[in-house]
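>>> Next one to model:
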Amino acid sequence: MDSIKSKINSGAKWTSIATLVITLLQMGQFVILGNAMSAREFGMIGMLTTIIIFAQIFVELGLGAAVIQKHHATNRQLSTLFWINILLGILICIVMQAASPIIADYFQTNELEGKIRLLSIVFLIAPIGQQSQYLMQRDLSFQLLGKIETIATILSFGLLIGLIVFTKEDPINAYVISQICLYSLKGVLFFICYLPKWKPSFVLDMKDCKEFFSFGIYQLLSRLVNRLGSNVDMILIGRFIGMEALGIYSLVYQIVTIPVLKLNPIITRVAFPVFSKDKNNNQTLETGYLYMTKLLALVSFPLLLGLYSVADIVIPLFFGKQWGEAIPILQIMIIVGILRVLMNPNGSIILAKGKANISFYWDSGVLVCYSLALLAAVQSEQLEMVAWTYVAVSILNFIGGRILLTRMIGLQLKRYIKVLLLPFILAGVSSVIAFVLKNQMISLHNNLVWTLIWSVLISGISYFLLFLVTKKLELRGEYQ
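Coordinates of the predicted model:
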C-alpha cells in the first residue's frame, strides 16, 4: 500500500513541475489567440486541434500502452514497433494532404484546406520519439520526460509570440507552425535522450509482435471512440451551428479542459505503469485508485469551482468583452470538467488489468449515447442546449463508470464517496468566499483586475488553511 503511494508521489512530483509550466504557457497561448482572433478564427483553431488529436491516435496505433503494460518486450519487437510508427506517420501525412479539401468542404470553410496540409508535416517528424517516450514512462523516468516537454513547450510558445508580435503572421498560421515545432521537437528530443538505453534496429517482424497488436488494436479503437466521443460536440457544432459558435464553444472547452487534461496526467500518467506492476492485486489497485482520485480532487475541485465563481470576470478580463456569450456556457461546462477529472483515472485501471477490449466496448457505447444526444441538441442551434446535453450524458457515463470499477477491482462506493467529500466541501466553501467577495468588490468599484486578484487570493488562502486544519484533525484521529 505504502509502496504504490510512494511510487505515485515520486512520479507525480516531477510530472507536476513540468505540467505547471506547460499549463501556464498553454493558458497564456489561448489568451493571446483569443485576443488576436475573432470567434470564427478561434473556431478554426478548435477544429485543427481536433484533427491533430485524431491523427495522433492513428499514428500510435495503441502500441504505446502495450509497451508499458508488457514489460518483457525484446529489442526486436521494440524496433518493429518503432518502424511501424514511422510508416504510419508518413501514411497519415499523405492522407491528411489528400483529405484536406474534403474536411474543409464538410465544415464549409475553405481556409481550413491549406492549414490542414501545413499541419500534416508534424507526422513526418513526431513519430521518431514516440517509442522512446513510452519506454521512459515504463521506466518511470518522469523527471526526464518533464524536462523535455517543458523545453519543447517553452520554445514553441516563444515561436508563437514571435510570429504574431514581431512578424505579424496570420494568427492561425502562427498557431499551426508553433504546433509543428512543439510535436516535432518533443519527438526528436525523446529519441535522442533515450538513445543511451535503446536504439532501434533495422528490423520489421510483424509476426513477433502479435501480442502487442492484439492489445494495441483494442487500445487504438478505444482511444479512437473515446476521442470521437470527446470531440463529437466540436464536429457537430462546426457543421450545424457554424464556426463562430464553434469558436465560442472551443474557447470555453479549452478553459475548462486545460486544467483537467494537464493536471490529470500528473497522476494518471504515473499510475498506469505503477498499477501495471500490481495488476493482480485488486486491493492494492483500489487503494491506489482512491488515493489517485483524492489527489486529483484536491487540486481540480478548487480550480474548477473557483472558476465558476469568477467566470464573469475571467472572460472579459483575459479575452475581451466580445467573448461575453461564452460566460454562461463556461459555467455550465464546469460540471463537465469536474466529471472528466473523476472519470479520467478509470483508463489507468482498465489498461493495467490488460482489459483494453472492455475499454473499447465501454467507449463505443458512450460514443453512441453522446453522438445521438448532441446531434439532437445542435438542431436547436443553441450552445446552452448543447452544453446541458453534454452535462446530462456525462453524468450517466460517470455513474456507469463507478459500477464498472466495483466489478473490476471491487471498488467500494462508500469509500469512494468519502474520499471525494472533503475536497468537494473545502472547494465549495472557498468558491462561495470568492463569489461573495467578488460581488462586494464590484459593487464598491469596477476594477476587474483587483477584484479577481483579491477574490482568488483570499479564497485560495481559505482553501489552503481549511485543508491544513482538516489534515491535522485527521492525523489526530489516527493517533487517538
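
>>> only C-alpha atoms for contact and neighbour calcs from this point on.
Will do.

>>> which non-adjacent residue is nearest S184?
Nearest non-adjacent residue to S184, counting by Cα to Cα, 6 or more residues apart in numbering: A126, 4.5 Å away.

>>> ok, that neighbour - contacts?
Applying Cα atoms under 8 Å, 6 or more residues apart in numbering to A126 gives the contacts G89, Y183, S184, L185, K186, G187, V188.

>>> Type out the ChimeraX command that picks the buried ones from those.
In ChimeraX syntax, the buried subset of the contacts of A126 is picked out as below (16 or more other Cα atoms under 10 Å):
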select :89,183,184,185,186,187,188
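
>>> before we go on, could you also do this sequence so I can check it against the first one:
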Amino acid sequence: MTTKQRAISDIRWSLLSAVKIVAIGALQLSLLAQVLGEGEFDMLATSIIMLLILDTLCDRGFSNKIIRRHILNNNQLSTLYWFNIISGLAFFAVLFIGSDVISRFSGQPELGLMIEMLSLVFIIIPQGQHYRAILQKERHFTRIALTETAAVITGMTATLITVWLSPSILCAVWGYLAMVSVRTLMFCCYGREYFQAEFVFNMKSLSSLRRTR
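Next comes the predicted model:
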C-alpha cells in the first residue's frame, strides 16, 4: 500500500469511527432519557460535560503535543510517561478528597459518589493517552479509530447492563469507566511496539521539553 493509499484509508476509518461514536452516543443518551428522572438527567448532562472536559484536557496535555511534534529518545518518553502518571495521581487525589465537600455543598450525595468514580479516570487515561500520541505520530490512525470504536461500543454495553440492573445516574459513569479502560488497554497493546517505559524520571529533561512545546 502506497503512502497516499494508506492516508486515504486512515482518513476513511477515522471518519467512520467518528460517525459511529456520535451515533452510539446519541442512542445512549436517548435510552437514558427514557429511564432517568428529570433531575437525574440534568445531572447526567453535567457529568457528560465533565467527561468531555476530562478527555480534552488529557488529549491536549503538553506532553502529548511534545510527543507528536518532536523526535524523542526512550529516556525522554519515559520521563513524560511517568510525569503523566504522577500528574494523574495528583488530580485523582484532589478530586477524590474534594468530592465530599462538593457533595455537601450541592446537597446531592450521589454527586459525591459520581465524582469519586470519575476521579479514577485520572489513573486510567494518562497511560493510554501517552501511547495514543505515539500512534498518532507514527500515523496509525486506523488503529486509533478501531480502538475508539471498540471502546465506545464497550462503554455503551456496560451502560445498558447497569441500566437494566439498576437505573441511575451512575450508569453513564460505569459505561465511561468501561470505555476508557478498554481504550487504554488497546492503546497500550498497540503502542508497546514503539515504546516501553523505563524507570527513568529526569527533571532536567522534563524542563527542557517544557520549553520546546
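
>>> And the TM-score between them?
The TM-score (TM-score structural alignment, normalised by the length of structure 2) is 0.88; 210 aligned residues with a Cα RMSD of 2.4 Å.

>>> The residue nearest to S184 of structure 1 and H72 of structure 1, how far apart?
A126 of structure 1 sits 25 Å away from H72 of structure 1 when distances are taken as Cα to Cα, to the nearest Å.

>>> can you check K186 of structure 1 too?
26 Å.

>>> now do L426 of structure 1
44 Å.

>>> what comes up buried for stretch 424-439 of structure 1?
In stretch 424-439 of structure 1, counting by 16+ other Cα under 10 Å, buried: 424, 426-435, 437-438.

>>> can you name the residues of structure 2 that it overlays?
Following TM-score structural alignment, stretch 424-439 of structure 1 has no partner segment in structure 2.

>>> what's the counterpart of Q196 of structure 2 in structure 1?
By TM-score structural alignment, Q196 of structure 2 lines up with K199.

>>> need the contact list for that match.
S79.

>>> So it: helix, strand or coil?
coil (DSSP: H, G, I helix; E, B strand; the rest coil).

>>> How much space separates it from A297 of structure 1?
In terms of Cα to Cα, K199 of structure 1 sits 39 Å off from A297 of structure 1.

>>> same thing with V436 of structure 1?
Distance from V436 of structure 1 to A297 of structure 1, by Cα to Cα: 23 Å.

>>> Next: D2 of structure 1.
Distance, D2 of structure 1 to A297 of structure 1, using Cα to Cα: 20 Å.

>>> between those two, who's got more neighbours?
Of the pair D2 of structure 1 and A297, A297 is the one with more neighbours under other Cα atoms under 10 Å, namely 23 against 10.

>>> That one pairs with which position in structure 2?
Using TM-score structural alignment, A297 of structure 1 pairs with nothing in structure 2.

>>> A297 of structure 1: which element?
Using DSSP states H and E, A297 of structure 1 falls within helix 282-309.

>>> could you give me the residues in structure 2 that the following helix or strand past that helix aligns onto?
Next helix or strand after helix 282-309 of structure 1 toward the C-terminus (DSSP H and E): helix 311-319. Helix 311-319 of structure 1 corresponds to no residues in structure 2, going by TM-score structural alignment.

>>> Buried residues, helix 311-319 of structure 1. List them.
Result for helix 311-319 of structure 1 [16+ other Cα under 10 Å]: buried residues A311, D312, I313, V314, I315, P316, F318, F319.

>>> which ones are touching the second one?
With contacts taken as Cα under 8 Å, 6+ apart, D312 of structure 1 has the following neighbours: I327.

>>> 10 Å instead, please
Going by Cα atoms under 10 Å, 6 or more residues apart in numbering, D312 of structure 1 touches G324, A326, I327, P328, L330, Q331, K438, L448.
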